[in-house]
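*Asks:* Okay, sequence plus prediction incoming.
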Amino acid sequence: MNGEPIIAINGLTKKFSGRTVVDHIDMTVNRGEIVGFLGPNGSGKTTTIRMICGLLRPDDGSGECLGYDIRTQADLIKLEVGYMTQRFSLYEDLTIRENLDFVARLYDLKPRAQFVDETLEQLGLTDRQHQLAGTLSGGWKQRLALAACIMHRPQLLLLDEPTAGVDPQARREFWDEIHDLTAKGLTVLVSTHYMDEAERCHRIVYIAYGSVVARGTVPEVIADSGLHTFVVTGGDINGIAKRLKGSPGVDQVASFGNDLHVVGTDEGLLKQSVDEAIAGTAARAEPDETSLEDVFIRLMNQSADNFGGEGMGPTQ
């Protein structure tokens, strides 16, 4: 997508207690895009999101959000952004309608009842509007939280792990709603750990220990990784996995049901090690497409931990 930039940050940096948790990040998000913001826990995703929407002041760097300076115009940004946190933050002892009415008061929306009614209808909450929020399932709480974020009709949605702890059907329905909203011009920056959700984004940005280490569409990120994958089927999968551990060209070995996925950057060495491991067995190996999860595991392993350690090493 080539729309106008809604988020444009340059060199954004934040330190806590002398430790750099966001290290000179550059990022652009265009109008109407869904950009996935991915990375391991503690990588700086939430801190970056909070700086973008004006909740935290950066120690270095600059940027604009919705045309406003993130340093000097934070209050204006907050009025036009919907920010959904991972933790449900509405009042559990109020009904759905009472929660939305409270949010409408905060934004001074008028006529308030009309805004609430339209939002209830849009998110399919009308029939449950008098139900206490505390009695809702995870999926319905998520739907209510999204309703509270979009009721003031923001231009930008910032979603921080929005589907954590909800079932697959609720996650799918949530993402269908997000795509409907972006089709109407809303822009979304969403952090997630789920690979299927990352694949539903227009672009992804992967951050590890405060630094961006990959960005682009999913096919671009996979292609840029330089990884090759073989799938081993049949035979003694556990025994083959043990033989492959530490073999030349083998970076990752992971079981998927009855199959074994073997991943590495040197296709020749990888194939040689796989062939040697399955020699004399009933197993067979075929090249396959590298998954986004394989790429992310490699990115994690390659990234230096900003606590002073290294990545986790090869995943076996």
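*Replies:* Here it is on my side, so go on.
*Asks:* going forward, measure contacts and count neighbours with C-alpha atoms only.
*Replies:* Will do.
*Asks:* Count the residues that sit near Phe88.
*Replies:* Close neighbours of Phe88, defined as other C-alpha atoms under 10 Å, add up to 16.
*Asks:* Revised request: answer the last question for Asp93.
*Replies:* By other C-alpha under 10 Å, 13 other residues sit near Asp93.
*Asks:* separation between it and Leu132?
*Replies:* 6 Å (C-alpha to C-alpha, to the nearest Å).
*Asks:* for Gly165, same thing?
*Replies:* Distance, Gly165 to Leu132, by C-alpha to C-alpha: 19 Å.
*Asks:* Comparison target below:
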Amino acid sequence: MSISVQNISKSFKDKTALKNISFEVQEGELFGLIGPDGAGKTTLFRILTTLLFADSGTATVANFDAINDYKKIRNNVGYMPGKFSLYQDLTVEENLEFFATIFGTTIEENYDLIKDIYVQIEPFKNRRAGKLSGGMKQKLALCCALIHKPKVLFLDEPTTGVDPVSRKEFWEMLKRLQTKGITMLVSTPYMDEAALCDRIALIQDGKILEIDTPQHIVKHYPKTIYNVSANNMYQLINSLKNYEHNYSVYPFGEFVHYSDKRNDFNPTDLKLYLEKQQLQNIQISKTAATIEDTFMELAK
């Protein structure tokens, strides 16, 4: 077992950040912690990386106890926080050399681990880190987290604020790292990234809602979902929410995801209702449930 979390709770004054959290991550697994801002993801990461003490419960990382073996954990994990935290006045190369030195290693010794990532930022190796683009900062931070060849890699919302192309590239890099046997715990508020993990834990208000593979989690959605569109999105959402048979109504890109309470639901009935609301260009079609749909259902 690479990570084991048992009944972890943590409070800050009158705010409970984590409530009896338990889960396990297997060696070599890419495990996702999925939830919105304020769900408790960062607090949990700080406990597992020995930066915070839990109020109760136990945790082990790489078979080391999070309290008694904190020095061993720090030598065996890599941590990439959500906010860029490298030295902005140092160059790319200087940052990497600095972190390698801290862990008693060199860039050359573990270069094979970061090579695929570093070659993308090597042309800017003499540029100060603070002058890099968001995507380049992200790659540099990942290199620095990997330079000592950690057994477990913690990535706390690593793609927040990064453009879609860089996000896609980053997850491709994580998949390649996984083939090298590194266990990864990734937190993200982006539901679409959940599908890229081996298993995920959905977290809300400091509580785990569900743990399973992305494929199994979406199967738990209890209703058929329909994509609904019309000429006026705002009016469409309000009309659907006021429809007496609605089970759930959520905006989803250019559509509204709609589920009906009735088992014998006929889309024609809904279309007639929406036409009476003066909506036009109405389109209704079945669609597959997503992680986001299931999360909203579990969070009710």
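*Replies:* Looks like it came in fine. Nothing here was measured: the structure is a model prediction, and the numbers come from that model.
*Asks:* hmm, back to that, neighbour count winner among Gly165 and Leu132 of the first structure?
*Replies:* More crowded of Gly165 of the first structure and Leu132, by other C-alpha under 10 Å: Leu132, with 17 against 14.
*Asks:* Now do the same contact list for the aligned partner of Thr101 of the second structure in the first structure.
*Replies:* Residue pairing (TM-score structural alignment): Thr101 of the second structure is matched to Arg105 of the first structure. Going by C-alpha atoms under 8 Å, 6 or more residues apart in numbering, Arg105 of the first structure touches Arg112.
*Asks:* Wait, a strand at Arg105 of the first structure?
*Replies:* No. Going by DSSP: H, G, I helix; E, B strand; the rest coil, the assignment for Arg105 of the first structure is helix, not a strand.
*Asks:* Quick check: the gap between it and Glu98 of the first structure.
*Replies:* Using C-alpha to C-alpha, we find Arg105 of the first structure at a distance of 11 Å from Glu98 of the first structure.
*Asks:* Let's verify Ile6 of the first structure: helix, strand, or coil?
*Replies:* Classification of Ile6 of the first structure by three-state DSSP places it in strand.
*Asks:* do Thr229 of the first structure as well
*Replies:* Here Thr229 of the first structure is strand, with the state taken from three-state DSSP.
*Asks:* what does the lengthiest helix in the first structure correspond to over in the second structure?
*Replies:* When the first structure is parsed with DSSP state H, its longest helix is helix 168-183. Helix 168-183 of the first structure corresponds to residues 164-179 in the second structure, going by TM-score structural alignment.
*Asks:* Can you give the contact residues for that stretch?
*Replies:* Gly28, Glu29, Leu30, Leu113, Asp116, Ile117, Gly135, Lys139, Thr159, Met184, Leu196.
*Asks:* Report the buried residues of that stretch.
*Replies:* For stretch 164-179 of the second structure, burial by neighbour count (16 or more other C-alpha atoms under 10 Å) applies to Ser166, Arg167, Phe170, Trp171, Met173, Leu174, Leu177.
*Asks:* for the residues you listed, which one is nearest Lys13 of the second structure?
*Replies:* Proximity of those to Lys13 of the second structure (C-alpha to C-alpha) peaks at Arg167, which lies at 35.6 Å.
*Asks:* Lys14 of the first structure pairs with which position in the second structure?
*Replies:* Using TM-score structural alignment, the partner of Lys14 of the first structure in the second structure is Lys10.
*Asks:* can you count the residues close to that match?
*Replies:* Other residues close to Lys10 of the second structure by other C-alpha under 10 Å number 23.
*Asks:* for Leu120 of the first structure, same thing?
*Replies:* When counting by other C-alpha under 10 Å, one arrives at 23 neighbours for Leu120 of the first structure.
*Asks:* if I've got this straight, it is in a strand?
*Replies:* No. Using three-state DSSP, the assignment for Leu120 of the first structure is helix, not a strand.
*Asks:* which residues touch it?
*Replies:* By C-alpha under 8 Å, 6+ apart, Leu120 of the first structure lies in contact with Arg97, Thr126, Gln129, Ala147.
*Asks:* relative to its centroid, which residue of the first structure is most remote?
*Replies:* Gly280 (43.2 Å; C-alpha atoms, centre = their mean).
*Asks:* so that one, which of the three states?
*Replies:* coil.
*Asks:* my guess is Ile291 of the second structure contacts Asp192, does it?
*Replies:* Yes. Ile291 of the second structure is within contact range of Asp192, at 7.3 Å (criterion: C-alpha atoms under 8 Å).
*Asks:* of these two, who's got more company?
*Replies:* Each of Ile291 of the second structure and Asp192 has its neighbours counted (other C-alpha under 10 Å); Ile291 has more, 24 against 12.
*Asks:* returning to what we had before: next one: the match of Thr101 of the second structure from Ala148 of the first structure, what distance?
*Replies:* 11 Å.
*Asks:* Can you show me the helices along the stretch 201-300 of the second structure?
*Replies:* Ranges of helices within the stretch 201-300 of the second structure are 214-218, 233-242, 267-276, 291-298, based on DSSP state H, counting those that start in this stretch.
*Asks:* ok and the second one relative to helix 267-276, angle-wise?
*Replies:* Spelled out, that is helix 233-242 of the second structure. Helix 233-242 of the second structure runs at 120 degrees relative to helix 267-276, counting by axes from the mean of the first three to the mean of the last three C-alpha atoms, to 10 degrees.
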